[in-house]
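In: sequence first, then the predicted structure, then my questions.
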Amino acid sequence: MTTDLTTSAQWIPAFAGMTKRGAYAALLIGLLSSCAVGPDYVRPTTDIPASFKEQAGWKVAAPNDAAPRGAWWQDFNDPTLDNLQDRLLQTNQSLRVAEANYRQATALTDQAQSQLFPTVGASFDATRSGTANSAPTGAPSNSTARTSYRANATANWDIDLWGRIRRSIEAQDESALASAADLANARLSLQAQLASAYVQLRFQDEFQRLLDTTVEAYARSLQITQNQYNVGLVARSDVDQAETQLAQTQAQAIANQRSRAQLEHAIAVLVGTAPADFTLKPTTMTLRMPPIPMALPSTLLERRPDVASAERRVASANAEIGVAIAAWFPDLSLSGSYGVSGSPISKLFRASNVAWSAGASVAETIFDAGARSARIDQARAAYDGTVAQYRLTVLGALAQVEDQLVALDTLKRQGEAQAIALRAARSAEQSIIDQYRAGRVAYTSVVQAQAQALQAEQSSITVRQNQLLAAVVLIQALGGGWDGTSAGAVVQPAAKTDASARK
């Protein structure tokens, strides 16, 4: 049970004009109302390793976790991507949904806080009434009429003796913080989606340039082979193979155009624009691999907004246990009214017309067939569920980082091996073409060598694309950028650690 003397002291000016005994009684009520039954919250413990398994070779970062998230996408060195990220923050509809949910959560917190204060009402009535007296036949009727007035003010105050209202406020406040973390997580997720889609689109442009260049080369080869066939230097099968190779590459180029268009449509939706009104023209590749210093596993508890959201929901569920426990204690409420009634209105506020009342009531449930016990059990079970979800979220965050660390490491080595394969494929292609022109090999060998060279080119582009995509996901997994700002857009309140989450 905790007592907030600071809050109680704020009520002291209201005691002016009271008797000394009344002031002491009111102060006692204020102190009691700041007591709260139920467990005080401490953060659940989690098993966090000292370092990532795949961390070898990475530099440990020292982020400022209380600052806003940095513009991490700027490290990819693409002005168009920077512009798109700015548009996303302004016009993305999913982000607006998350922002609206956050405003709803803060409004619920305000509603809960209002229960700490008295409810005051006022009313004013005017009533016209009269009587009609009987009169002899032919005589005018004799009637009287009177207007009466009534003004009344009422006040009701539910005294929070056992902290039911305060625990409710605590639960709603923690839920609002969770919604703020959800908003930050939605923002980070959408930014990562946009960056990934943009990376893929630019590499589709790279594929398209490669395929278009290859189609031109294959078209020239077909024309040369056709000319050689026309003069009887090669067989018809050489022409067929050259034509097949050209048509297949043209089909790949057309399929690549479809993939690029779909990525462009996805980016349009992310920035809140109809696809018909959005175009990204092909341009020279400027994307580069960003520097990614490593963070320690423990920093994920502060940096990642999804972890912050899960942890705040644990705190909210913990407060709900106190709300359920408070149902076992009696409710105390104070009420009062002050009013005047009379006629005419000019004499309404005379002392003789005043009526007032004041009272207190205490209510306690005697028998409910176990309903309150069941609600406490429900609250404790809900708390246990949020603890498990929090720990699961932490484990998922650790696994996501490990996945992308190993992905970047293997992709780097894969890229080095692929560069060797590409050089060898190009050399083999040129050697086979020279041998074909010298008449030492069949055209089938040329087709195979060119296909292998094209595949090696495509694989090399794919590896570079996957490296950038893995960098985007790793940055998201670590919670954001490192330009002197934090990934975590949610500032969490201080919480005790390494202790049981329930008393």
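Out: Thanks, I have the structure now. Residues are numbered from 1 along each chain as shown.
In: from now on I want contacts and neighbour counts done on CA atoms only, so please keep to that.
Out: OK.
In: could you point out which element follows the host helix or strand of Gln378?
Out: Assigned by DSSP states H and E, Gln378 falls within helix 371-437. Following helix 371-437 in sequence order, the next helix or strand is helix 443-478 (DSSP H and E).
In: check it against this one:
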Amino acid sequence: WFMAITAKLQHRFAQEIVGLQKKNLQITRARQQIGQGSERDVHLAKGSLASAQNAARSALSAYENSLRSLELLLGRYPSADLKTADKLVAVPPPIPAGIPSEILERRPDLIAAEREVARAFYKEKEANLLHLPRFTFSIGVGINSLNDAIAGLAAGLFAPLYTGGAIEAEVQKATAEQNAAIASYAQKALQAFKEVETSLAAEEHLAKREEYLGIEEKENKIAYQQTKKQYEIGQIPLLDVLTVQQKWIGAKIAKLDITDKRLINRVRLHLALGGSFEQPSMTAKSTAAR
């Protein structure tokens, strides 16, 4: 959905650039007619217009392809006529600090892995046999807390996972099948931690990049407007205008792309957490396990 809207906005912007290049060509021809412009500038303007038209056509193709992919996902015929929003939604509020690690225990893959351990230990009727290491996730903290919490786990010692659970006393005499079930749970837990940490780190980096690109877009747009005025009164050649214009276009497209990536990353974070930032009740987890 986000990718389709982004493609739509990119196509719209590409069409705006075509309009700008047409105006540039008109101005260039008018200046040539009164002896203030050159034939070279006219050719540059024509080439830039053709380049913009090509980019607009490419953007339209990308937009239509994204619509077909979305329609296919929705079980509809891929006709590329799905209506989408005209702008991306605002990036959600900041991620709260101190997300408890146990919130991941509601993830379907961890619940399924826990049930496999339960079956291996013949405790299918007991819920919450395993517990993840207790620590908190926070943006900017890094992975040190995670490393400290699961150092034993990474070395192949699974005690942090089931301490406090119902099978702690039986692990010392576990069979190969039971150890395999515990190892599978541990591996899935590590993967879950990695997904959360990756999304949190990406949120921090993408937010800063979006900020920098916003500044770049703003400043380059001002520079383009000033450069265009200078060209219109004959102070600079058309090539200078096109160079600054390209920088502005590049910054605007890059900022749109980063906003899209931030929204997609937030979705991935919620998938990694298994839901919202709120910690589920044990009753809810037990119900999900059943």
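Out: Okay, I see it. As the structure is a computational prediction, the values presented were derived from the model and not from experiment.
In: follow-up on the earlier one: against which helices or strands is the helix holding Gln378 of the first structure packed?
Out: helix 300-303, helix 305-326, helix 443-478 (3 or more Cα pairs under 8 Å, 6 or more residues apart in numbering; DSSP states H and E).
In: which one of these is the most hemmed in?
Out: Of those, the one with the most neighbours on average (mean count of other Cα atoms under 10 Å) is helix 305-326, at a mean of 27.
In: give the next helix or strand downstream of that helix.
Out: Taking DSSP H and E, what comes next after helix 305-326 of the first structure is strand 331-342.
In: and the contacts of the next helix or strand after that next one?
Out: Next in sequence after strand 331-342 of the first structure, counting helices and strands by DSSP H and E, comes strand 354-363. With contact meaning Cα atoms under 8 Å, 6 or more residues apart in numbering, strand 354-363 of the first structure is reached by Pro330, Asp331, Leu332, Ser333, Leu334, Ser335, Gly336, Ser337, Tyr338, Gly339, Val340, Ser341.
In: give me the nearest residue to the fifth one, chain neighbours excluded.
Out: Right, the one you point to is Leu334 of the first structure. Ala360 (4.4 Å; Cα to Cα, 6 or more residues apart in numbering).
In: can you report how many residues neighbour that neighbour?
Out: 12 (other Cα atoms under 10 Å).
In: what's the answer for Asn83 of the first structure, then?
Out: 11.
In: Leu73 of the second structure now?
Out: Residues near Leu73 of the second structure, counting by other Cα under 10 Å: 11.
In: which residue range of the first structure does stretch 222-235 of the second structure align onto?
Out: Stretch 222-235 of the second structure lines up with residues 427-440 of the first structure when matched by TM-score structural alignment.
In: can you measure across stretch 129-144 of the first structure, start residue to end residue?
Out: From its first residue to its last, stretch 129-144 of the first structure covers 9 Å (Cα to Cα, to the nearest Å).
In: residues of the match of stretch 222-235 of the second structure that come out buried?
Out: Ala428, Glu429, Ile432, Ile433, Gln435, Tyr436 (16 or more other Cα atoms under 10 Å).
In: what do you get for stretch 323-340 of the first structure?
Out: Buried residues in stretch 323-340 of the first structure (16+ other Cα under 10 Å): Val323, Ala324, Ile325, Ala326, Ala327, Asp331, Leu332, Ser333, Ser335, Ser337, Gly339, Val340.
In: and if you look at stretch 50-57 of the second structure?
Out: Buried residues in stretch 50-57 of the second structure (16+ other Cα under 10 Å): Ala52, Gln53, Ala55, Ala56.
In: the first structure: matching residues for that one?
Out: Counting by TM-score structural alignment, stretch 50-57 of the second structure corresponds to residues 247-254.
In: distance from the matching stretch to the middle of the chain?
Out: The chain centre lies 41 Å from the centre of stretch 247-254 of the first structure; the measure is Cα atoms, centre = their mean, to the nearest Å.
In: repeat for stretch 230-239 of the second structure
Out: Put simply, stretch 230-239 of the second structure sits 40 Å off its chain's centre (Cα atoms, centre = their mean).
In: again, but for stretch 104-122 of the second structure
Out: The answer for stretch 104-122 of the second structure is 29 Å, by Cα atoms, centre = their mean.
In: could you dump the buried residues of stretch 427-440 of the first structure to CSV with distance to Asp240 of the first structure?
Out: Rendered in CSV, the data for those read as follows (distance: Cα to Cα, whole Å):
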residue, distance to Asp240 of the first structure
Ala428, 22
Glu429, 19
Ile432, 18
Ile433, 17
Gln435, 20
Tyr436, 16
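In: of those residues, closest to Gly121 of the first structure?
Out: Lowest distance from Gly121 of the first structure to these (Cα to Cα) belongs to Glu429, with 90.4 Å.
In: so the closest one touches Ala453, yeah?
Out: Yes - contact criterion Cα atoms under 8 Å: Glu429 of the first structure and Ala453 qualify, at 6.6 Å.
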